[in-house]
Structure formats: structure tokens, C-alpha cells
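Asks: Okay, here's the prediction I keep looking at, along with the sequence it came from:
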Amino acid sequence: MTNVPSGLWRLAIAVGIPVGLGPSEYEQLRAPGWGSVYLVGLSLVAEAFAVLALGLVQGWGEIWPRWIPYLRGRRVPVLPVTVVAGFGALATTVFGVMFVHTSLNADIEASAWGMGLLNVVYAPLLLWGPLLGAVTVHYYRRRTTSRPPEIICG
């Protein structure tokens, strides 16, 4: 949920809804040809990663669901999930810090409300990395205890 506001902000730009930026910023973000496609793609990829992160707290993160051929009903391996989620937590934390540093020091052409909106929609991304890290540690600890999972996947 921490990346939904920024995704909606990018989608607004992609479809031409004004979000308080100056004309040069829109030109840069919606570069001729692929700019809007990039903004939509980035939003979709971010949301896909967010949905994958739900696997750390949902039953389908422990036992493969029935609709996945060849894997259905088998246990999801703990180590690969933990390593990938750990790298994801690190990457999103670094990205969040770098984004804040860049945005605070950038010369962005925007109205006061546009800068306020930009800060409001991107601020939750600062939480994504640390929260993903906490959930990853919990997933690893939960999955490596001696008791078997009590999960029924549909």
C-alpha cells in the first residue's frame, strides 16, 4: 500500500491530469513516444512487487496455490524468498533515501501545491523498504520454526 499514492500520481501524469508541475517537467516525464508508457509500466511493476510482498504474510507464500502447474501444493522454498525479499527491502530503502535526497535538492518547476502533492505521494515510499525488511525477517522466523504450517491454499 505504500507505493499506491506514487503510482496514482504517475498514472495521472501519463493520462494528462495536472498535478501541479511546470510545463518543462511534464515534457520531461512524458517524453515523446514512450514517456507515458514508461510511467504506466513503472507503476504496474511497482504494484506487482507490492503484490508479491503480500506472499510474505499470506498462505500462498508458504504453499504454492492450486492454479500453479507443477508446483501446486508444494512448500515454497524459504531461502530464495527470503534472499529476494531481503534484497528488495535493501533496494527500496536505498531508493527511498536517494529519492528524498534528490527531491530535496532538485530544481523542480512546480507550484507550491504541486510540490506538496509530490511530497505527500512519495513520502510513503520511505516506509516500503523498512516495512518489507521487517516482514521478511518475520517470514523467515515463522517459516524456519519446527512446527509445520497450518495453511490450506485454495
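Replies: Everything's here; your move.

Asks: use CA for all of it now, contacts and neighbours both
Replies: OK.

Asks: quick one, what contacts the residue nearest the centre of the chain?
Replies: Centroid check for the chain by CA atoms, centre = their mean gives residue 46 as the closest residue, at 4.1 Å. With contacts taken as CA atoms under 8 Å, 6 or more residues apart in numbering, residue 46 has the following neighbours: 3, 7.

Asks: next helix or strand past the helix or strand hosting it?
Replies: In the assignment (DSSP states H and E), residue 46 maps to helix 35-54. Going down the chain from helix 35-54, the next helix or strand is helix 78-105, by DSSP H and E.

Asks: what's that following helix packed up against?
Replies: Under the contact definition 3 or more CA pairs under 8 Å, 6 or more residues apart in numbering; DSSP states H and E, helix 78-105 sits against helix 125-143.

Asks: Which elements pack onto the helix it packs on?
Replies: For helix 125-143, the elements it packs on are helix 78-105, judged by 3+ CA pairs under 8 Å, 6+ apart.

Asks: Second structure for comparison follows:
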Amino acid sequence: MRDGRPAPRWAVVAAHIVPLTTLPSGLWRVPLALGFPMGLVGLQIQWWEPPYFIALSLVTEGAALLTLGLVRPWGERVPRRVPLLGGRRVPPLAAVVPASAGAVALGLIWAYAFRDFPELGNFHFAHGGWKVLMIAAYLPLLLWAPLLAAVTVAYYRRRCRG
């Protein structure tokens, strides 16, 4: 049972786009974890990096999927199947505060990560096509913070105002 108004259509679309902004970079890291250099010259992968690449991809995608909670019923009421908390109303600020902090953190992270764009720092590629592929995989991440912020504002307006 929902206790708020339905999310605006644009917010639902934006929330569904967020996981798609993180997917290309995650998919780009998987071949690296499997030993394929993705055109990077002189790449030396340490023993701990393959599990890190996979974990980073999974955690990133999981975090992006949480945006859906801002437009779905489980973002307003904890599903009944969840032990101890099932059926309880989610306090709006319990979603708004972490989502807002996440949007700010993501904005700062990607502003820093793309600071030398399009030079890509110390990455050297065997062919320009590999560089284009990496840019294409990571560029959508720049949309994550503003989309999350917009969906968070819509959630706040829906749940905390009239």
C-alpha cells in the first residue's frame, strides 16, 4: 500500500535511466577482470584487481538500482516480506537524506574523475578506437548525479509536501 501520490512520469523515466548510466562502465570493467586489456597498453593487473573490478561493477549497479525506490512502492513502505520492518512506512527523510548525499557525492566524484577529460590521465591505448570505447562507457556516468538529484526532489515534493 502506498501512502503518497504516484511519482510523476518524468521521474519514473529518469529513475529507470539511472541504472543504464552505470551499466556501460560496469560492462567495460568485466573484460579487464577476465584478463582482456581493453586496448590499454602496458596494463599490469595486480592479483586483487579482478575481484575489485567485479565488486565495483556490482556495487555501482546496485546503488544505481536503489534510485528506483524513489518512484516505486517499496520506497514508501517496506515490503511485507522484509523481516521486522515489513509493512512499515519509510520516513521520507530516510530516503531523501542518503539520496541527496549520494547525488552530491556522485557529482564530486565524477567532476574529479573527468577533470582531465578527454586526455584520460595515464591511460595509453593501442588504438584510438579503444579510447573512444572507454569514453563511451564512462561518459553516461555524468548523468547519474543530476538524474538522482531530480528524482530525489520529486520524491521529496511528493512525500513531504501536500
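Replies: Perfect, I can see it now. Model, not experiment: these values are computed from the prediction.

Asks: Please report the TM-score between the two superposed chains.
Replies: Overall, the chain-to-chain superposition scores 0.86 on the TM-score scale (TM-score structural alignment, normalised by the length of the first structure); 141 aligned residues with a CA RMSD of 1.3 Å.

Asks: compared with the second structure, how much does the helix holding residue 46 of the first structure deviate?
Replies: Superposed on the second structure, helix 35-54 of the first structure shows a mean distance of 0.8 Å to its aligned residues (mean CA distance after the TM-score superposition for the first structure).

Asks: What of stretch 88-96 of the first structure?
Replies: Stretch 88-96 of the first structure versus its aligned partner: 0.9 Å mean (mean CA distance after the TM-score superposition for the first structure).

Asks: what's the distance between residue 123 of the first structure and residue 116 of the first structure?
Replies: Here residue 123 of the first structure is placed at a distance of 10 Å from residue 116 of the first structure (CA to CA, to the nearest Å).

Asks: do residue 49 of the first structure as well
Replies: Computed as CA to CA, the residue 49 of the first structure to residue 116 of the first structure distance reads 26 Å.

Asks: Report the angle between the helix ranked longest in the second structure and helix 144-160.
Replies: Using DSSP state H to define each element, the second structure has its longest helix at helix 9-33. For helix 9-33 of the second structure and helix 144-160, the angle between their directions (axes from the mean of the first three to the mean of the last three CA atoms, to 10 degrees) works out to 140 degrees.

Asks: In the second structure, what range does the helix holding residue 46 of the first structure match?
Replies: Helix 35-54 of the first structure falls opposite residues 49-68 of the second structure when the two are matched by TM-score structural alignment.

Asks: and the matching stretch, how far from the chain's centre?
Replies: With CA atoms, centre = their mean, to the nearest Å as the basis, stretch 49-68 of the second structure stands 8 Å off its chain's centre.

Asks: list the buried ones in that stretch?
Replies: Residues 50, 53-54, 57, 60-61, 64-68 are the ones in stretch 49-68 of the second structure that count as buried (16 or more other CA atoms under 10 Å).

Asks: same deal with stretch 31-50 of the second structure?
Replies: Burial within stretch 31-50 of the second structure, assessed by neighbour count using 16+ other CA under 10 Å, is assigned to 32-33, 37-40, 50.

Asks: Quick one: end-to-end length of that stretch, please.
Replies: For stretch 31-50 of the second structure, the first-to-last residue distance is 9 Å (CA to CA).

Asks: quick one: that stretch to chain centroid distance?
Replies: For stretch 31-50 of the second structure - counting by CA atoms, centre = their mean - the centre lies 23 Å from the chain centre.

Asks: Ok, stretch 116-124 of the first structure next?
Replies: Using CA atoms, centre = their mean, the mean C-alpha position of stretch 116-124 of the first structure is found 15 Å from that of the whole chain.
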